[in-house]
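Chemist: This is the structure alone, sequence omitted:
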């Protein structure tokens, strides 16, 4: 056990042991994305009382357990190449009344990581699934980007396609997306992704690199400047990336909203057209309503 973490298990027991932890349940556990101190006390406690640990890479998860002095003998490998088959082994253990914890390599499982098929199989078998929330690179990046204000929304797009043509098509689609978009990228593809995203010009992007680790770096710049920013320091192309594409400027969203609204009004009542145009473009609904009245010649919708 790491000396700096020696008191963590006692703290976990004091903080979390009083809660009920049903048997025959799958516990989906978030793990640190870099800093081992980001594990939750409840996760530490559940790992101690679990009958088996399922994980993406047993070596990776064992390192986490060793740091906190937790010793487990029952391991199940569940990764992208065997998830469907391994899920049945997990279900069998749950049907025997065992508590099984699942962790991907880092962060929250089933978010651009394996886990979704496992959870679906467990639910289909009628067994409970319990979340153990914690570290997530997606929400960590959003929290320091300053991109999601009140009444705004974001979408999680994951990794851009690996093939150049498909990647360019994906970026072209992002150009028409008015909301905040969260992307992830690996170090060996970040330069290609940067060149593709540069096509978005002056739209702002927050780059979050090596979150929670020693060389963590967060910067906000225009998409067109991303390739040069990476090339300015060779270290910047290393590590895991989360990219937060900021929302379209309101004026552009409003213009796009009016254009979409005009098309919808040809087929739909005002209220329905306004609702759909707001959802599609992110433009404010009250402004779209006023635009709809202008398009309709000032006539209010029927009751």
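Modeler: Perfect, thanks for sending it. Because the structure is predicted, anything quoted here is derived from the model rather than measured.
Chemist: From here on, just use CA atoms for contacts and neighbour counts.
Modeler: Fine.
Chemist: Next, the buried residues of the top helix by length along the chain.
Modeler: With secondary structure taken from DSSP state H, the chain has its longest helix at helix 250-264. Neighbour-count burial for helix 250-264, counted by 16 or more other Cα atoms under 10 Å, picks out 253-254, 256-258, 260-262, 264.
Chemist: and if you look at stretch 43-56?
Modeler: Under 16+ other Cα under 10 Å, the buried positions of stretch 43-56 are 43-48, 50-56.
Chemist: what's the first-to-last distance across that stretch?
Modeler: One end of stretch 43-56 to the other measures 17 Å (Cα to Cα, to the nearest Å).
Chemist: Just list the residues touching the closest residue to residue 246 other than its chain neighbours, thanks.
Modeler: Distances taken as Cα to Cα, 6 or more residues apart in numbering place residue 180 nearest to residue 246, at 4.8 Å, with adjacent residues excluded. By Cα atoms under 8 Å, 6 or more residues apart in numbering, the residues touching residue 180 are 147-148, 153-155, 244-248.
Chemist: tell me which of the residues you listed is nearest to residue 27?
Modeler: Residue 27 lies nearest to residue 155 out of these, by Cα to Cα, at 25.8 Å.
Chemist: now the longest helix of the chain, how far from the centre of its chain.
Modeler: Centroid separation for helix 250-264 versus its chain: 28 Å, with Cα atoms, centre = their mean, to the nearest Å.
Chemist: nearest spatial neighbour of residue 179, skipping sequence neighbours?
Modeler: In space, and not counting its chain neighbours, residue 179 is closest to residue 247: 4.6 Å by Cα to Cα, 6+ apart.
Chemist: May I ask you to confirm that the one you found is in contact with residue 175?
Modeler: No: contact status for residue 247 versus residue 175: not in contact, 10.1 Å apart, counting by Cα atoms under 8 Å.
Chemist: Below is an additional structure, to be compared with the one above:
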């Protein structure tokens, strides 16, 4: 790996190609848009957006008329990414926006950034609103250390596997979730992490912004009588020092799953009982252990 230095603010005469600007957009309230973001969007030749229909509404509100509005999303990034980089190399300045918040967070923008850097293109962030950090700072849960998880995987075994790696983390955990999956996700959190303190923050900066603070079980009960509406950020308390130390000191910590199961089998357990015991040790389901050993 070779060292690469970038100066974001060079004299224009020294810049041969254009630049990639990562422009934050409002997460709800249009007043969250910064003066700098509006200026950059007006000055850029091309704006690339996840959903051009949504972005057109924003551009119309701020009287922004780009020369080109380009569609760039998860399903066309393989073809669109190189084309966008070609425009930049030819001298065009390109602004990348997401539907809401910071581009490259839980969207394909990170792939475009990698392509740009590989091509020697300057990448310049234009900061602004972010749902995860907005929820965190007002949650009342520790902000000293945190892990952004984003959306959980779709498959149950992948969800359980991911959450098992987070069980001993002392830092606050930040998740994104849709109204259609939030109840199911809380169930996974309760099963894998226990009945921790949690904050549900929905519709952030919008008219119906709402905060629900309590334990995971209390929040599940709340949602039974208040059906989920809008996008959620889940702010989950990290593991206690005692929980973290207990897991760190576990004798099986350095063993692979196969060796862990094998240890119990050598003690006389059947493979089925050994897998059940390993699942209990690691705080996952027996099905997770079985699937991992297939």
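Modeler: Here it is on my side, so go on. Owing to the predicted nature of the structure, the values given are computational and were not obtained by experimental measurement.
Chemist: Superposed, what's their TM-score?
Modeler: Aligned and superposed, the two chains score 0.75 in TM-score terms (TM-score structural alignment, normalised by the length of the second structure); 242 aligned residues with a Cα RMSD of 2.4 Å.
Chemist: ok, back up a step: which one's more surrounded, residue 247 and residue 175 of the first structure?
Modeler: The neighbour comparison of residue 247 of the first structure against residue 175 (other Cα atoms under 10 Å) goes to residue 247, with 22 against 15.
Chemist: so who does that one touch?
Modeler: Contacts of residue 247 of the first structure were listed using Cα under 8 Å, 6+ apart, and they are 147, 177-181.
Chemist: Of these, which are reproduced in the second structure?
Modeler: Here the contacts of residue 247 of the first structure are checked against the second structure with both residues aligned by TM-score structural alignment, their matches' Cα atoms under 8 Å, and the contacts held in both are 177-181.
Chemist: Mind putting those into CSV with distance to residue 192 of the first structure and secondary structure?
Modeler: Formatted as CSV, those follow (distance: Cα to Cα, whole Å; DSSP: H, G, I helix; E, B strand; the rest coil):
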residue, distance to residue 192 of the first structure, secondary structure
177, 21, coil
178, 23, coil
179, 23, coil
180, 21, strand
181, 18, strand
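Chemist: Any quick ChimeraX command for the buried ones out of these?
Modeler: Only the buried members of those end up in this ChimeraX selection, burial being decided by 16+ other Cα under 10 Å:
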select :177,178,179,180,181
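Chemist: returning to that earlier point: what packs against the very next helix or strand once past the longest helix of the first structure?
Modeler: Sequence-wise, the next helix or strand downstream of helix 250-264 of the first structure (DSSP states H and E) is helix 270-281. Here helix 270-281 of the first structure touches helix 250-264, helix 285-295, going by 3 or more Cα pairs under 8 Å, 6 or more residues apart in numbering; DSSP states H and E.
Chemist: now helix 270-281 of the first structure: which residue numbers in the second structure?
Modeler: The aligned range for helix 270-281 of the first structure in the second structure is empty, by TM-score structural alignment.
Chemist: Show me what counts as buried in that helix.
Modeler: Using 16+ other Cα under 10 Å as the test for burial, helix 270-281 of the first structure gives 270-271, 273-278, 280-281.
Chemist: What's the match for residue 169 of the second structure in the first structure?
Modeler: Using TM-score structural alignment as the criterion, residue 169 of the second structure maps onto residue 177 of the first structure.
Chemist: Residue 146 of the second structure too?
Modeler: Per TM-score structural alignment, residue 146 of the second structure is aligned with residue 154.
Chemist: who touches that match in this structure?
Modeler: Going by Cα under 8 Å, 6+ apart, residue 154 of the first structure touches 148, 179-182.
Chemist: if we can go back for a sec, and the contacts of residue 180 of the first structure, which of them are in strands?
Modeler: 154-155, 244-245 (DSSP state E).
Chemist: Would you mind listing which of those are buried?
Modeler: Buried by 16+ other Cα under 10 Å: 154, 244-245, out of these.
Chemist: how about these in a markdown table, adding distance to residue 205 of the first structure?
Modeler: As requested, those are exported to a markdown table (distance: Cα to Cα, whole Å):
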| residue | distance to residue 205 of the first structure |
| --- | --- |
| 154 | 13 |
| 244 | 6 |
| 245 | 5 |
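Chemist: Among these, pick out the one closest to residue 38 of the first structure, please.
Modeler: Using Cα to Cα, residue 244 is the member of those that lies nearest residue 38 of the first structure, at 21.9 Å.
Chemist: How many residues are close by the equivalent of residue 56 of the second structure over in the first structure?
Modeler: Using TM-score structural alignment, the partner of residue 56 of the second structure in the first structure is residue 62. Residues near residue 62 of the first structure, counting by other Cα under 10 Å, number 16.
Chemist: Kindly indicate whether the aligned partner of residue 195 of the second structure in the first structure is helix, strand or coil.
Modeler: Counting by TM-score structural alignment, residue 195 of the second structure corresponds to residue 202 in the first structure. Secondary structure assignment for residue 202 of the first structure (DSSP: H, G, I helix; E, B strand; the rest coil): coil.
Chemist: do the same with the one 3 residues further on
Modeler: Judged by three-state DSSP, the three-state class of residue 205 of the first structure is strand.
Chemist: separation between it and residue 142 of the first structure?
Modeler: Distance from residue 205 of the first structure to residue 142 of the first structure, by Cα to Cα: 11 Å.
Chemist: Just give me the match in the second structure for the residue nearest to residue 179 of the first structure.
Modeler: So, by TM-score structural alignment, residue 247 of the first structure is matched to residue 238.
Chemist: and what of residue 131 of the first structure?
Modeler: By TM-score structural alignment, residue 131 of the first structure lines up with residue 125.
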